[in-house]
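>>> The following comprises the amino acid sequence and a computationally predicted model.
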Amino acid sequence: MDSTRRPHPTPGTGGNTGTAGTDAERFWEQHYRARPAATARVNPLLAETAAPLRPGAALDLGCGAGGDALWLAEQGWQVTAVDISTTAVERIRDRARALGIADRVAAEQHDLAVGFPAGQFDLVSAQYFQTPFALPRSHVLRTAAAALRPGGLLLIVDHGSTAPWSWNQDPDIHYPTPAEIAAELALDPGRWSVLRADMPRRRATGPAGETATVTDNVLLVQRITA
């Protein structure tokens, strides 16, 4: 993950949330409060996917520092950006106002373990949507797929390797492949089509400016019928 997004977490879909929602909100709030506000970059796989598309309504799940949401809005998208951290959400609102695109960015605080933003979308982006806390990830992503309009795209980009700056250096960690993620979603092939499922490599930049080659697990799904 680039340094403008969330730190490298433990993969997993989670299960029952219990008190984890409160713990997760506290953790991510402390994370963003401890970091100075910074100009965030768009994730390259999102830019690659969205650049040729006609702008519409987009949803950014776990928007973090806001690089993706703000970039999409600058391209003409109407963006709903959601994060569990109130600080992250407020910073995105401030940055959108400074850039003159506040009318195209709706930043909302959501704990996606217990709720999902309203609306229908032409693009849903889930960039490194992983957490060390319990999260019904597959359920959230299935809900995201169901929120797509016909022809809409769900882009899921996950970590596929351990970066040197990751907080989890477990050599036995398993990163689900795109095929495994698709199997977990269990979407009806009559209503959704997999357009891309691969594991590209790229140079990434860590929080201290260090660089390394990392692998991304990419799944791109399109809703083909209502």
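Okay, I see it. All values derive from a computational prediction rather than experimental measurement.

>>> CA only for contacts and neighbour counts going forward, please
Will do.

>>> Tell me the helices and strands packed up against the helix or strand harbouring V79.
If you go by DSSP states H and E, V79 is part of strand 78-83. Contacts defined by 3 or more CA pairs under 8 Å, 6 or more residues apart in numbering; DSSP states H and E place strand 78-83 against strand 57-61, helix 67-74, helix 86-99, strand 105-109.

>>> In CSV: these, plus distance to H139 and mean neighbour count.
Supplementary listing: the helices and strands packed on strand 78-83 in CSV, determined by distance: least, CA to CA, whole Å; neighbours: other CA atoms under 10 Å:
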stretch, distance to H139, mean neighbour count
strand 57-61, 13, 25
helix 67-74, 22, 23
helix 86-99, 23, 19
strand 105-109, 19, 21
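
>>> Please compare the first structure with the one that follows:
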Amino acid sequence: MSDAGHSVDPVTDPAEFWEARYRSTRGEHGRVWSGQVNAAVEREVAGLTPGTALDLGCGEGGDALWLAANGWTVTAIDISAAALDVGRAEAQRAGLADRIHWVRGDLSTWEPTSAFDLVTSAFLHSPVELPRDEVLRRAASAVAPGGRLLVVGHGAAPPGSKLSHHDHDGPPLPTTDEVLESLALTDEWITETRAMVERTAIWRDGSTVTLVDAVLRVRRSGPRA
């Protein structure tokens, strides 16, 4: 409520929303998130030969930093300058600054300009407008022959989130089958992982919760360059 007693309109502009989110909800450590790699990304990428990687919606860079530390050359894109500043500072501290190119960009209008051996998108959900299906189709077009696209999403709404379709005006959380169908891939693509994976995690209040990840990994046919 405003001082005059009138309700305040919610922020709907994606850039304003995410900048405010990353500036206003930081913990004592100066970050919103843990800074650690997402479990599904680590599991799905650990056995792959490092090359070039594109991290879409990288946030504060937990996945990008892990990829760089494990031999990948990473381009990390996010709409929030505040989030990128956290990732860039951590990369500098960890001696990984020369392995990650941080890019501020709006994925709603982003178009790939080069090809990558790995394109990742982890938890690309938003309570404000985001053409997720279109973004992921463009992400697939950025995968080089022999490369992979990894999409990790919430298979069920985390505790206290607004991602359930009962809580916001967006579509319900898609299953891996729905994500695969929405990508509209050609026969040159091979599905390597399509699974709903449960994991336990320590939540913000210190409780132990069970989360469900929707994990899809597909490979584009052809030899890697």
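Now that the structure is in, tell me what you want to look at. Predicted, not measured: the structure shown is a model, and the values here were computed from it.

>>> Need the TM-score from the superposition.
The TM-score (TM-score structural alignment, normalised by the length of the second structure) is 0.84; 205 aligned residues with a CA RMSD of 2.1 Å.

>>> D158 of the first structure: which of the helices and strands packed on strand 78-83 of the first structure is closest?
For those, the distance to D158 of the first structure is smallest for strand 57-61, at 12.7 Å, taking CA to CA.

>>> if we can go back for a sec, indicate which one of the helices and strands packed on strand 78-83 of the first structure is closest to L187 of the first structure.
With CA to CA as the criterion, L187 of the first structure lies closest to strand 57-61 of these, at 18.9 Å.

>>> which residues sit against the closest one?
For strand 57-61 of the first structure, the surrounding residues in contact (CA atoms under 8 Å, 6 or more residues apart in numbering) are 68-69, 72, 77-83, 120-127, 129.

>>> Show me which residues of stretch 185-202 of the first structure are buried.
By neighbour count on 16 or more other CA atoms under 10 Å, the buried set for stretch 185-202 of the first structure is 185, 187, 192-194, 197, 199.

>>> cool, and stretch 110-121 of the second structure?
Residues of stretch 110-121 of the second structure classed as buried under the neighbour-count rule (16+ other CA under 10 Å) are 115-121.

>>> coming back round to it: what stretch of the second structure does the strand holding V79 of the first structure fall on?
The aligned range for strand 78-83 of the first structure in the second structure is 73-78, by TM-score structural alignment.

>>> ok, average deviation of the matching stretch from the first structure?
Superposing on the first structure places stretch 73-78 of the second structure at an average distance of 0.6 Å from its equivalents, by mean CA distance after the TM-score superposition for the first structure.

>>> coming back round to it: name the nearest of the buried residues of stretch 185-202 of the first structure relative to A34 of the first structure.
Nearest to A34 of the first structure, judged by CA to CA, of these is M199 at 32.4 Å.

>>> Hmm, that closest one is touching V218, no?
Yes. With contact defined as CA atoms under 8 Å, M199 of the first structure reaches V218; the gap is 6.0 Å.

>>> Now the common contact residues for those two.
Contact criterion CA under 8 Å, 6+ apart; residues shared by M199 of the first structure and V218: P178.

>>> returning to that earlier point: closest to A142 of the second structure out of the buried residues of stretch 110-121 of the second structure?
A115 (4.7 Å).

>>> Who are the contact partners of the counterpart of R220 of the second structure in the first structure?
With TM-score structural alignment defining the correspondence, R220 of the second structure maps onto R223 in the first structure. For R223 of the first structure, the contact set (CA under 8 Å, 6+ apart) comprises 145, 148-153, 191-193.

>>> Of the residues you listed, which are reproduced in the second structure?
Retained in the second structure (both residues aligned by TM-score structural alignment, their matches' CA atoms under 8 Å) from these: 148-153, 191-193.

>>> Can you flag which of these belong to strands?
Judged by DSSP state E, strands contain the following of those: 148-153, 192-193.

>>> ok, now which ones touch P171 of the second structure?
P171 of the second structure touches H165, counting by CA under 8 Å, 6+ apart.

>>> Okay, it and L180 of the second structure: tell me how far apart.
P171 of the second structure sits 16 Å away from L180 of the second structure, going by CA to CA, to the nearest Å.
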